[in-house]
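K.L.:
sequence and predicted structure, then a few things I'm wondering about:
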Amino acid sequence: MKLTGTYRKLVKNTTINDTTLLSTDYLNHYNELVMMLEMVSDMPDMLEEVETWQPKTYQQHFRDSAFQHKELAVWAYEHAPDEYREPMDDCIARMDADISTGLPELRVLADAGNEDRLKAEASALTGRLRGWIDTMSALINGALDSEGYQARLQAEGPSETAATVMDQSSIDALFD
C-alpha cells in the first residue's frame, strides 16, 4: 500500500517535491559525470576518472549521500505516484544504458589515440546525458508525467533515445 498522501505532508519544507515525492538531489550523481566528460575534450586523460564513475539507483544515491533528508527521500520514493516514478525509473535505465555503451566506446577511441573523434564523441555523449538529466528534472518537478514522458520519447525517436557513440564497424575500422 502506498502512503503517498502521508509522504506529501512529511516532505513539506524539504527539497523533495511534494507532488512527485522525488528530489532533484539525485541529479547531482549524473551532473558529476557530465562535468567530468566535459573535461575529456581538453584533457583526454580525464577519461580514466570518468571510468571510475558508477551508476547508482535512486535509493542507493541517497543512502550513500550526506543529504539532510536522505531517509525521507528513500521512503518518499517508494511511495511516489507511479505516474512519476515509473517514467523516472525508465529514464534512469535508459541513461545508464547510454553510459554503459558510451564510456567503453570512448575508451576504444582513447586507446587508439584518436583524440579528435574522442572529443567529438565525448561531446555527443555529454549532450545526450544533458537531455536525460533535463527529462529527469521535469519528472522530479512534476512538469512531466508518464504520458508526457512517453510522448517525449516518441517525438525524439530511437536515434535520440537509444543513440550509441559508435557502431562495431566504426570501432573495427580504427584498427585497420
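P.N.:
Sure, I can see it.
K.L.:
from here on, contacts and neighbour counts on C-alpha atoms
P.N.:
Noted.
K.L.:
now for the helix or strand containing residue 90, which elements pack on it?
P.N.:
Assigned by DSSP states H and E, residue 90 belongs to helix 82-111. For helix 82-111, the elements it packs on are helix 115-140, helix 146-161, helix 168-174, judged by 3 or more C-alpha pairs under 8 Å, 6 or more residues apart in numbering; DSSP states H and E.
K.L.:
how about the ones you listed in CSV, adding distance to residue 64 and mean neighbour count?
P.N.:
Formatted as CSV, these follow (distance: least, C-alpha to C-alpha, whole Å; neighbours: other C-alpha atoms under 10 Å):
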stretch, distance to residue 64, mean neighbour count
helix 115-140, 20, 20
helix 146-161, 28, 14
helix 168-174, 36, 10
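K.L.:
is it possible to export these to TSV including distance to residue 86?
P.N.:
Shown next, in TSV, are the helices and strands packed on helix 82-111 (distance: least, C-alpha to C-alpha, whole Å):
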stretch	distance to residue 86
helix 115-140	10
helix 146-161	7
helix 168-174	32
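K.L.:
the structure to be compared is supplied as follows:
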Amino acid sequence: MTDHMLKKMEAPALAAEGPLEDIQRRAEAIVNPASGLANDYLNLFNEIVMLIEQLPAMPELIEDILKWRPVTYQSYFSKSILPGRVSALEAYEKLDLTFRKDFESVVADLDRRAVGAAVAIRRQYKKDTDTSSPVMSELCERVGQALREILLTASDLVNHGRRTQRETEQERADRLIYGAHRRTA
C-alpha cells in the first residue's frame, strides 16, 4: 500500500480525534502489553515465508527472496515510519533480560533458517531456473513449513509473553494411537 493510500485511509481518523491523539493511540497500540514487543516486527518473517511458499507459482518472486536479509528488532523500528516505533524501542529496552534473550534466540533461529532457505533456493535455481519444478516446489514447501513453525514460537512470545507448549508430530501420533487403543480395549 502506498503512503498516499495510507494517508487517505487515515484522514477520517485524524479529523475525528485530532492528529496528536491519533498518533498517541496508534503508538500505544503497537506494543503488546502481554510481552512488551510489537507484532509488526514479525511481518519481516511472514513476508519471506509467503515469498518462498508462492515462488513455485510466481517465478518473479525469486529476486525478492534472494535479496532478503535479516534485520534486528531495533534496526527495524529505528528505520520504521510507524507511529509507535519510539514506543516499541523504549519498551524493548525495558524488557526482562531473560525474556529478551529468549526472544532474540528465536529471532536468531528464524534469521539463520531464512538465510539458509534463500541459499538453498539460490542453489536450486542455479541448477534449474524452473521455479515450478517438483524439486523447487518441494524445497519451498519444506522450508516454508519449517519457518512457520519457528514463527509460531516467535508469535507466542510477542502475543502472550511466553512460549506455548506445542505437541510434536510424534506426540500427536502417540496420543492418537494410544487414545484409539484405549477406546478399543
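P.N.:
Great, that's in hand. Given the structure is predicted, the values throughout are model-derived calculations rather than measurements.
K.L.:
quick one: TM-score?
P.N.:
Superposed pair, TM-score by TM-score structural alignment, normalised by the length of the first structure: 0.71. Supporting alignment: 142 aligned residues with a C-alpha RMSD of 2.5 Å.
K.L.:
now for residue 17 of the second structure: what does it line up with in the first structure?
P.N.:
The alignment leaves residue 17 of the second structure without a partner in the first structure, by TM-score structural alignment.
K.L.:
residue 10 of the second structure versus residue 17 of the second structure, what's the distance?
P.N.:
With distances taken as C-alpha to C-alpha, to the nearest Å, residue 17 of the second structure is found 11 Å from residue 10 of the second structure.
K.L.:
one more: residue 80 of the second structure?
P.N.:
17 Å.
K.L.:
which residues touch residue 97 of the second structure?
P.N.:
Residue 97 of the second structure makes no contacts at all, as judged by C-alpha atoms under 8 Å, 6 or more residues apart in numbering.
K.L.:
and it, what's its match in the first structure?
P.N.:
Mapped onto the first structure by TM-score structural alignment, residue 97 of the second structure lines up with residue 82.
K.L.:
tell me how far its match lies from residue 4 of the first structure.
P.N.:
Distance from residue 82 of the first structure to residue 4 of the first structure, by C-alpha to C-alpha: 10 Å.
K.L.:
with residue 86 of the first structure instead?
P.N.:
Separation of residue 86 of the first structure from residue 4 of the first structure (C-alpha to C-alpha) stands at 15 Å.
K.L.:
try residue 91 of the first structure
P.N.:
Residue 91 of the first structure is 21 Å from residue 4 of the first structure, by C-alpha to C-alpha.
K.L.:
repeat that for residue 100 of the first structure.
P.N.:
For residue 100 of the first structure, the distance to residue 4 of the first structure equals 33 Å [C-alpha to C-alpha].
K.L.:
got it, and residue 144 of the first structure?
P.N.:
Per C-alpha to C-alpha, residue 144 of the first structure is found 18 Å from residue 4 of the first structure.
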